[in-house]
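Student: this one's structure only:
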């Protein structure tokens, strides 16, 4: 049986970076990894293994007991973030980490340092996997895939462990908010599920942001600069004026815990036209709606100043806080917490300052809290994951399955 670290190191070699273009159904690298997973699942002799046209992988481990046991699901996503390249990932393995700086890239002098990331010191003496400073690592969520696959492989090789039916799914395009667009709850068949898509060891999450994306478009007027007085309208400068209206203390870098934010993710433009892309996040639904209204009012205010149609805004909801759907079946959170404790992991129940496929699935009728993968600093070159945390994630998955078999 292949261990979880080796699986992970194989999977990160696939460039599965998402594309935010709505016309792209699934990127080529996601399809390639999906095909590999299908082959491996069939080698494990799981049942009804398939890859559909939308890039979803599903498979089933049948129950090995006649006892009535709830049908569980485990889900991870194939793609990595569009925020940084996932092409040519070259993992570095740091054995017996000494607690100091880790040189990721010599020529560029890129350091993974406990001065910037104090949590590193808690992993002194452990084995870490890092990037080489030029790409992200891909633990979000290839660590989750590796952990689920390793757990299923273990169960297939240990038939003495009783379990009910286990449903698996690996989804595309989670990082661009489309991970469940074509997910068939009926086809999946689980009563409830867990996404394995969290961060550091012990994380257990059943609350997440309400989320929306906003596009602000600015229409300018380009005139030759030699004769532009009183005529030119520079869309870039007007876009900056809109940015200046958004509260500076309500950005990701200034907020934590249950605090929401506005996040400018992209800006582009010329004198004639400019466009701003924002994401809007808040745990409280009323505050979430208020944030959207603040952005609309900013457009209205500047249109009064520069003329109607100079600014336009499009806001689309992306997902909602799954807490409302988890609360009626909160025993699934309690079971995950007990499973962690049983394998020596302290549960850290906290809100997700983001979202997972589980948020949308919960609103589709499949309550789906989120458990840790073990990774840190997702979506960038400072990403790392301790190998022992991946091993513990496998143990937690197995313990959850056993607990339901024994209940």
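Tutor: Yes, it's here. Here the structure is a predicted model, which means the values were calculated and not measured.
Student: only C-alpha atoms for contact and neighbour calcs from this point on.
Tutor: Noted.
Student: check the gap between the residue nearest to residue 235 when sequence neighbours are not counted and residue 231 for me.
Tutor: Closest residue to residue 235 apart from its sequence neighbours, by C-alpha to C-alpha, 6 or more residues apart in numbering: residue 220 at 4.4 Å. Per C-alpha to C-alpha, to the nearest Å, residue 220 is found 10 Å from residue 231.
Student: now do residue 20
Tutor: 36 Å.
Student: between those two, which is the more surrounded one?
Tutor: Legend: neighbour count by other C-alpha atoms under 10 Å for residue 20 and residue 231, higher for residue 20 (15 against 12).
Student: which residues touch the more buried one?
Tutor: 82, 176 (C-alpha atoms under 8 Å, 6 or more residues apart in numbering).
Student: so it, which state does it fall into?
Tutor: On the three-state scheme (DSSP: H, G, I helix; E, B strand; the rest coil), residue 20 is labelled coil.
Student: and it, how far from residue 187?
Tutor: In terms of C-alpha to C-alpha, residue 20 sits 27 Å off from residue 187.
Student: got the residue ranges for the strands in the stretch 101-250 of the chain?
Tutor: 102-105, 110-112, 128-130, 166-171, 192-198, 203-205, 210-219 (DSSP state E, counting those that start in this stretch).
Student: structure B:
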């Protein structure tokens, strides 16, 4: 089977397994489907003849393809098992459609259309075959396209391809805090450097991303009957809204771009007695990131002064950090990736990622892990799509990295 056909066949097979993560579940993995996908991949890795295939109780899969060139870098590739839960169906039904620059019907029964004027990014792929969902779910190219790339790479690295040792890892729950990458036993992933293949259109390379933290603020009010509420009642919902009101309305995801950071107040639960507020804190610059966390503390202190008979408590937990802060002087991984793109005549697009990847967690643990593209667009959306030519370029990039590493 040629690489293009195998990529597509594998993607369809992996996409058929429901593996949305669930942030409400504290176990690792958070959903049973990730166990199912992990077991399937482990079996396929064994069939491909890889060594040291392990799938643990946390659905973390690791293995190694032995190379024939000692003394060359040992390269790692890592992808995540979960897809994002954005309130759409967990069942993915991929389909291939040729895009000719006109509106595409993704689902006739539900009248779901991919509108050409709403998606100018598709114009670059006019007259090409593209993988879409049926519009009721995300496509799951984030990150099953990467899983298909890695598995096809392992399948196509034949005895005629000189290469060093290749380490692979598949981890759960990336979408809910990089949980799997943080739990990965690096002794089972003993590479000199690694690559995530996660999101991003053709040519995109990520060597910097947000520093990220989660803030959780609890407001305890004083409940009272309206007939005797004056001077007594402290409404925790209003306390929370007043807290949010202390922040710049333009300092939010929908008002920022590039390397601009933000606060994202994204969850609020309240009743007569208490309210709980969550905020995502993001910034590329480490000093600015720490200042943002300090602003949460200052807002809490001001709220205490405004509501002396109420109570405000907060907790801030770091989620991941900027890959660039961990690069140091060893830039072999980046140089090798850029050389592979040049060899394939792919223009690199160094993109500050307004999010995080497993590479952020691994880089913070001392394993340099930049990211490169799967070729897909519109992640976490019913209009996510994967141009097959870009998908194939992702595979070719991974293959070229392995080949150039031995030169």
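Tutor: Everything's here; your move. Since this is a predicted model, take the numbers as computed values, not measurements.
Student: TM-score of the superposition?
Tutor: Remark: TM-score between the superposed chains equals 0.94 [TM-score structural alignment, normalised by the length of the first structure]; 402 aligned residues with a C-alpha RMSD of 1.8 Å.
Student: what's the matching range in the first structure for stretch 45-52 of the second structure?
Tutor: Aligned using TM-score structural alignment, stretch 45-52 of the second structure spans residues 41-48 in the first structure.
Student: for the first structure, what's the longest helix?
Tutor: For the first structure, the helix with the greatest residue count under DSSP state H is helix 285-306.
Student: show me what the following helix or strand past it is packed against.
Tutor: Downstream of helix 285-306 of the first structure, the first helix or strand assigned by DSSP states H and E is strand 311-319. In terms of contacts (3 or more C-alpha pairs under 8 Å, 6 or more residues apart in numbering; DSSP states H and E), strand 311-319 of the first structure is packed against strand 210-219, helix 285-306.
Student: post-alignment, strand 311-319 of the first structure versus the second structure, mean distance?
Tutor: Strand 311-319 of the first structure differs from its equivalent in the second structure by a mean of 1.2 Å after superposition (mean C-alpha distance after the TM-score superposition for the first structure).
Student: for whichever helix or strand comes after that strand, give me the average deviation versus the second structure.
Tutor: Per DSSP H and E, the first helix or strand lying C-terminal to strand 311-319 of the first structure is helix 323-326. Compared with the second structure after the fit, helix 323-326 of the first structure shows a mean deviation of 1.8 Å (mean C-alpha distance after the TM-score superposition for the first structure).
Student: packing partners of helix 323-326 of the first structure?
Tutor: So helix 323-326 of the first structure, by 3+ C-alpha pairs under 8 Å, 6+ apart, packs with helix 357-363.
Student: sorry, back to before: most packed of the helices and strands packed on strand 311-319 of the first structure?
Tutor: strand 210-219 (a mean of 22; mean count of other C-alpha atoms under 10 Å).
Student: what is the orientation angle of that one with helix 285-306?
Tutor: Strand 210-219 of the first structure runs at 10 degrees relative to helix 285-306, counting by axes from the mean of the first three to the mean of the last three C-alpha atoms, to 10 degrees.
Student: nearest residue to the middle of the second structure?
Tutor: residue 357 (4.7 Å; C-alpha atoms, centre = their mean).
Student: and the counterpart of that one in the first structure, how far is that from residue 173 of the first structure?
Tutor: Under the alignment (TM-score structural alignment), residue 357 of the second structure maps onto residue 356 of the first structure. Residue 356 of the first structure sits 11 Å away from residue 173 of the first structure, going by C-alpha to C-alpha.
Student: mean per-residue distance, the longest helix of the first structure versus the second structure.
Tutor: Mean for helix 285-306 of the first structure is 1.0 Å (mean C-alpha distance after the TM-score superposition for the first structure).
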